[in-house]
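K.L.:
Fold the following, please.
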Amino acid sequence: MDGVTTGVRATARIVAQDDGRGGTALPVLAGQGPLALRRTRASGDGARVLLVGAMSGPLGGDHFTVLAEVASGARLEVGSAAATLALPGQAKGEARYDVRLDVAAGAELRWLPEQLISARGSDLRVSSRIDLAAGARLVHREEQVLGRFGEEPGRLTSRLTVRLDGRPLLDQEVSCGPGAPGGWDGPAVLAGHRALGQLVVVRPEFGPSPVGARMLGDYAALTPLAGPAVLVTAVAPDALRLRRVLDEALRDLG
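P.N.:
Now for the predicted structure:
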């Protein structure tokens, strides 16, 4: 052994399908190592899955991947049992967390995990790519907290790409913490806040009846996208107040 420490590689995969009886089946529900999956009670005819962290992480050098596919007629909600905590590790280099979501026409995905916390000394790159067919429905929430209580954050880079019917709907990236481009903590970005989040809602009915842009308090805004979709962005002093803003925005959308 040469003493070099490598990170953990783990993949979780979910496939949701119409079960032919008005409900949703999960023919594939497979997780590895730190990415355990559990089916839990859902309301209505959908299925609900929780990501359960079986280990600490992601740590430096780790590479986690979550894949979810929702077939036509299926309804799936994915959450997590607890917040994800990015930590420094023995392995050198950044950690990676990749999310790949595919939603077919007539299917619905609600992606509602708990917060991602960037602890001091960590270095994490998150990449989320969502491919929606025309007629798909989506609620996608991301929340990031920079540092634990009284702690400086680690380095966090997060990119979200959403494509609808093969065309770009949203493609944005944010980078915060030590080594990030200057200005991330300035008045044009976080303005001293330590929690940031966004909500992407895609519904076919937004096409003929688009939602108008508006402010949601002092530090949040709702913006219609170039398609049957809206984007809510928000910053807040802490995770609790951030969640309240995003929950209220989702309730207002109906």
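
K.L.:
from here on, contacts and neighbour counts on C-alpha atoms
P.N.:
Fine.

K.L.:
pretty sure residue 216 is touching residue 233, no?
P.N.:
No - using C-alpha atoms under 8 Å as the test, residue 216 is too far from residue 233 to be in contact (9.2 Å).

K.L.:
Counting neighbours, go ahead and name the busier of these two.
P.N.:
Between residue 216 and residue 233, residue 233 has the larger neighbour count (other C-alpha atoms under 10 Å), namely 23 against 16.

K.L.:
Skipping adjacent residues, who's closest to residue 29 in space?
P.N.:
Counting by C-alpha to C-alpha, 6 or more residues apart in numbering, residue 14 is the residue found nearest to residue 29 once chain neighbours are left out, at 4.8 Å.

K.L.:
all helices in the stretch 101-250 of the chain, in order from the N-terminus.
P.N.:
With helices called from DSSP state H, counting those that start in this stretch, the stretch 101-250 of the chain shows them at 239-253.

K.L.:
Second chain to compare with the first, below:
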Amino acid sequence: MSGVHAVARIRATADGRGGTSLPVLESDGPLALRRTRGSGAEARVMLVGAMSGPLGGDRFAVEAEVADGARLRVGSAAATLALPGQSKDEARYEVRLTVEDGGELHWTPEPLISATGSDLYVTTRADLAPSARLVLREEQILGRVKEEPGRLTSRLTVRVGGRALLDQELACGPGGPGGWDGPAVLAGLRAVGQVLVVRPEFRDNPVATRVLGEHASLMPLAGPGALVTAVAADGLRLRRVLDEAMAALGIR
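P.N.:
Modelled structure (predicted):
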């Protein structure tokens, strides 16, 4: 199998002084991790792409673990651009998140852009303890300016205390399921995103369902979660909607 294989790892633990330490911060190949200035008890890590990709045949993975009492925020320095490569194999990008009781993780990377001719399968799996807290934001742009998208499949699976909270998959672009661009899915729009918030207090006090703009909504999940989903004509409009949704939920 051709392509680049790389796995980057983060582990955050409470440092015993009211802050968060990073005993594991392992970069690999094109996946470079950099610690940046945190705030209060929170540690911050930036994912910096050291080369183009993922390309056809590449296998990338990022693993983040947050221990009891630790707080971690992970972002990225720039958008991820899925490109065609010499190999015709699909590229894969896996995100594996684990948060223990009393831990908190904000996973808010820059958008993923699916360029013409690319074929990428993205999987994000989050395993949370019952009192863990999570903010997860995804933004996906189908094609660059005046460009048709590549094929993009994205699956998100979230479990809390071993029980499924959310399991969804979206496939778009050439070769995708019929109707992906129709009125019931994207309706010709080219930017799709979501914000998932998991908080223990949502079990007893779920958020109220509401519409957020023309193509966005907020809904409670059957458990300690709330989900914002949105589609927009472009990445800028999508970002504005998701920013407003996070502000409405009190997330900075």
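
K.L.:
what's the TM-score for these two chains?
P.N.:
Superposed pair, TM-score by TM-score structural alignment, normalised by the length of structure 2: 0.98. Supporting alignment: 250 aligned residues with a C-alpha RMSD of 0.7 Å.

K.L.:
Which neighbouring elements make contact with the helix or strand containing the residue nearest to residue 29 of structure 1?
P.N.:
Using DSSP states H and E, residue 14 of structure 1 falls within strand 9-18. Other elements packing on strand 9-18 of structure 1 under the criterion 3 or more C-alpha pairs under 8 Å, 6 or more residues apart in numbering; DSSP states H and E are strand 24-30, strand 35-40, strand 63-70.

K.L.:
What's the match for residue 142 of structure 1 in structure 2?
P.N.:
In structure 2, the residue matched to residue 142 of structure 1 (TM-score structural alignment) is residue 138.

K.L.:
Compute the number of surrounding residues for its match.
P.N.:
By the criterion of other C-alpha under 10 Å, residue 138 of structure 2 has 18 neighbours.

K.L.:
go on, residue 191 of structure 2?
P.N.:
24.

K.L.:
Now which residue in structure 1 aligns to it?
P.N.:
Structural alignment (TM-score structural alignment) places residue 191 of structure 2 against residue 195 in structure 1.

K.L.:
Please report how far that match lies from residue 239 of structure 1.
P.N.:
Separation of residue 195 of structure 1 from residue 239 of structure 1 (C-alpha to C-alpha, to the nearest Å): 6 Å.

K.L.:
repeat for residue 99 of structure 1
P.N.:
Using C-alpha to C-alpha, residue 99 of structure 1 is found at 22 Å from residue 239 of structure 1.

K.L.:
So which of the two has more stuff around it?
P.N.:
More crowded of residue 99 of structure 1 and residue 239, by other C-alpha under 10 Å: residue 239, with 21 against 17.

K.L.:
For the residue mapped onto that one from structure 2, give me its contacts.
P.N.:
Alignment note (TM-score structural alignment): residue 239 of structure 1 maps to residue 235 of structure 2. Taking C-alpha atoms under 8 Å, 6 or more residues apart in numbering as the criterion, residue 235 of structure 2 is in contact with 111, 139, 140, 141, 191.

K.L.:
can you list those residues in TSV and add distance to residue 174 of structure 2?
P.N.:
Formatted as TSV, these follow (distance: C-alpha to C-alpha, whole Å):
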residue	distance to residue 174 of structure 2
111	20
139	19
140	16
141	15
191	16
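
K.L.:
Residue 161 of structure 1 -> structure 2?
P.N.:
Checking TM-score structural alignment: residue 161 of structure 1 goes with residue 157.
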